[in-house]
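>>> Coordinates only, no sequence provided:
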């Protein structure tokens, strides 16, 4: 009994029974005999442990490699049992998922990283995005793309190289943000005729994002060096996809592709003509595209996805899928529309002519921009847009060495209110001083400009008024000095 008391005292008071069993069953060196743990029982109604030592037992030999292999073979040979739903709630959720898959024509897509959902839709080129058919897309050349996005290095690209892409994410970046829905569109074939093939990849749960990335990389074939056509893709879509691919131990490379970012084109063509250059604004102005009722706004997309994950109700995710598909179709339609505008395949009048002139001027094609500004000047009613067309056309005439053609246009701008009025007065003063050699007329123009500065600009923009006043006083002093010398001779 004395030999067992130290062992009893060493047993932790809060130890679990299983802990002691585990310690006792460990083999020690070559020992084959071990003592099981102390059997603490009630004996004879007297409270206290029994201190009788238990009988000696033989420990089971440790499992060897052959035993483990046999166990693995038995496990692998078992037939998988169908998983049963644990509750009516899970059964209802599964029915909702199947219903969404059927209604949206999604099918499972198996990849090395698992499965995601995929949807493919084919649009003939006669299909209209808003009022714009997709047909001009097939004839887009690299030269046309370079006119729309100067400096994009797409001169040798073809229409088949364009890869339209848009993603939906749970955030703007950082930890926890995933790309749960990706849409691509590319020219392909349908029954032997050219068509636009739209693909969407959906992660029905966050772990499926890896399969979405795998499916996207497999279908896109980045080694063919496509031209990535996006809306702010250089700043968001491309780095986001590359980052998510890296998280899943994949190498993507969307950022190093040739970038055809239509946000740059929209800003060059529509800045100041629309409340903003968001895609939702530009597609209405350029395509007349109206989104369907119930279509979700971009800012609400993460909330819809989280609600879908929580409830598995397909009504939360359906508007997001429609929004994503329409964004990609809008990119394709916008490319077709703007390509037709800058190449002259689409007749441009009014604001469209002004947009075409802006894009061609930004691309360094003044000889093609001038007729566009002239058409806008003829078609537009008196407005800020018409003033801009006149000022831009006058600047092109001046650059071409024809200030005489620019003079009446500068007068059109100078005689109407607008932000270009003072600039027009300065240009007229330069023309009369240096080209027409009419110093008296130049002095009158400078005086009229100073009067406008004192009456209007001093109240609304004191700092700007000071700058203009300084420049005009300097120019007026020089003109008057020349007049004095002319009179003295």
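The structure has been received and is ready for your questions. Because the structure is a prediction, the values reported are computed rather than measured.

>>> CA atoms for contacts and neighbours, from now on please.
Will do.

>>> right, and residue 152 touches residue 258 too?
Yes: between residue 152 and residue 258 there is a contact at 6.7 Å, judged by Cα atoms under 8 Å.

>>> okay, now the one to match up with it:
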């Protein structure tokens, strides 16, 4: 059965380009009303005939869609189409296609032998009867979003009744076969695993796919910035999108079971809208993440975002950009704690690159901060003076100062970590004292006890 949208498209094809609104066209061979009016009236008549006798609560009226016949029976789906210039938050949907897909693959730690384009990718989200992945939990709404020429299409498969699950999974599998990769939010750990379970129970094969899960990179960027890393929080705080006519996902199971009882589909419209919003958010969130990777110094607005970006670039062996992100934090008008954290991370960055003198300058600068920031820099300076400068006295002084700081902390915090730290510092102090003793003995011409004097002859 063709959907109303498909039939409307066929009517539009019959209308000659530009055949609208002029008197000459409206008063042609088709009478006073013209071709457009006749086709529109025919369409409306067909719509009225189709819904005649159906209550407003019927699924076909509340959420018009298509019944597809499959080898396993019928299944129900609907397509929601958006022009790619449609804004979702700060960005139009078309903007994501301008982003190199390889950027998203890097942050999601996914390697693919094939060169992928956005036409090879679908955006995937589901609504389920619960949060478990066991056999008693199933998916009643599958949403797949994908680019199709100048439109972005969201196809939503709806499980009208449990008997249609095999048909739905078959049709979904055919559609998934068009794509080589999938973008989701926690889909790798939940949605896809549940789909695998349902396919196994239905004795159907689910082909593996390249999975780009946005949740782990989102946590790296915003875990310490936002109250939580839920998708709806990200779209509000990061993308600037506010939902309208949306039913929270937590209510989805209850509303679906109520639908199974009385078949009133009107209560499901908000769930369908919620699923569409989730998929559109995946699209623009993908772009926003990619933009932060491509232009970190301009796109990142919070120190924690720059810290996360800096760690990525460090992992990718792009030290210059990693360092630039940390320097940018020191230039931001944020709290002193963020500046000190940036200086600390910069010092460790210099240490890894064997720039010990630059690292030591930053450690000395950190000693002027609060007591909690003085312990670690003193330990690193003690190592620097012991192993690089060979100034054992300075190293010993720093170690004893650190011991005093940690012992004061022990009065407040009694933990195994503090005890272990005290043991390490005590061991370092004793070693430095032995080195100073040997050094002093050597200067005075004395031979340390563990050495044998060297003599010539008898």
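Noted; the coordinates are in hand. Keep in mind that what you see is a predicted model, and the values were worked out from it rather than measured.

>>> helix, strand or coil for residue 64 of the second structure?
Secondary structure assignment for residue 64 of the second structure (DSSP: H, G, I helix; E, B strand; the rest coil): coil.

>>> My error: substitute residue 292 of the first structure in the last question.
At residue 292 of the first structure the chain is in coil, as set by three-state DSSP.

>>> Leaving out chain neighbours, which residue sits closest to residue 111 of the second structure?
The shortest distance from residue 111 of the second structure to any non-neighbouring residue, by Cα to Cα, 6 or more residues apart in numbering, is to residue 105 (6.8 Å).

>>> Find the residue closest to the most centrally placed residue in the second structure in space, skipping its chain neighbours.
Compute the mean C-alpha point of the second structure, and by Cα atoms, centre = their mean the closest residue is residue 214, 2.6 Å away. Leaving aside its sequence neighbours, residue 214 of the second structure sits nearest to residue 185 (Cα to Cα, 6+ apart; 5.1 Å).

>>> Just give me the match in the first structure for the one you found.
Aligned by TM-score structural alignment, residue 185 of the second structure pairs with residue 231 of the first structure.

>>> Could you verify my assumption that that match touches residue 329?
No: at 11.8 Å, residue 231 of the first structure does not count as touching residue 329 under the criterion of Cα under 8 Å.

>>> Determine how far the last residue of stretch 219-232 of the second structure lies from the first.
End-to-end distance of stretch 219-232 of the second structure (Cα to Cα, to the nearest Å): 14 Å.

>>> My error: substitute stretch 266-282 of the first structure in the last question.
Its first and final residues considered, stretch 266-282 of the first structure spans 7 Å by Cα to Cα.

>>> How far away from the center of its chain is that stretch?
Centroid separation between stretch 266-282 of the first structure and its chain, computed with Cα atoms, centre = their mean, to the nearest Å, is 16 Å.

>>> For that stretch, which outside residues touch it?
Residues outside stretch 266-282 of the first structure that contact it (Cα atoms under 8 Å, 6 or more residues apart in numbering): 231, 263, 355, 356, 358, 359, 362, 385.

>>> Next, the contact list for the aligned partner of the second one in the second structure, please.
Residue 263 of the first structure is assigned residue 215 in the second structure as its aligned equivalent, the criterion being TM-score structural alignment. With contact set as Cα under 8 Å, 6+ apart, residue 215 of the second structure has these partners: 185, 186, 229.

>>> now residue 148 of the second structure
With contacts defined as Cα under 8 Å, 6+ apart, residue 148 of the second structure is in contact with residue 119.

>>> again, 6 Å this time
Shown in contact with residue 148 of the second structure (Cα atoms under 6 Å, 6 or more residues apart in numbering): no residues.
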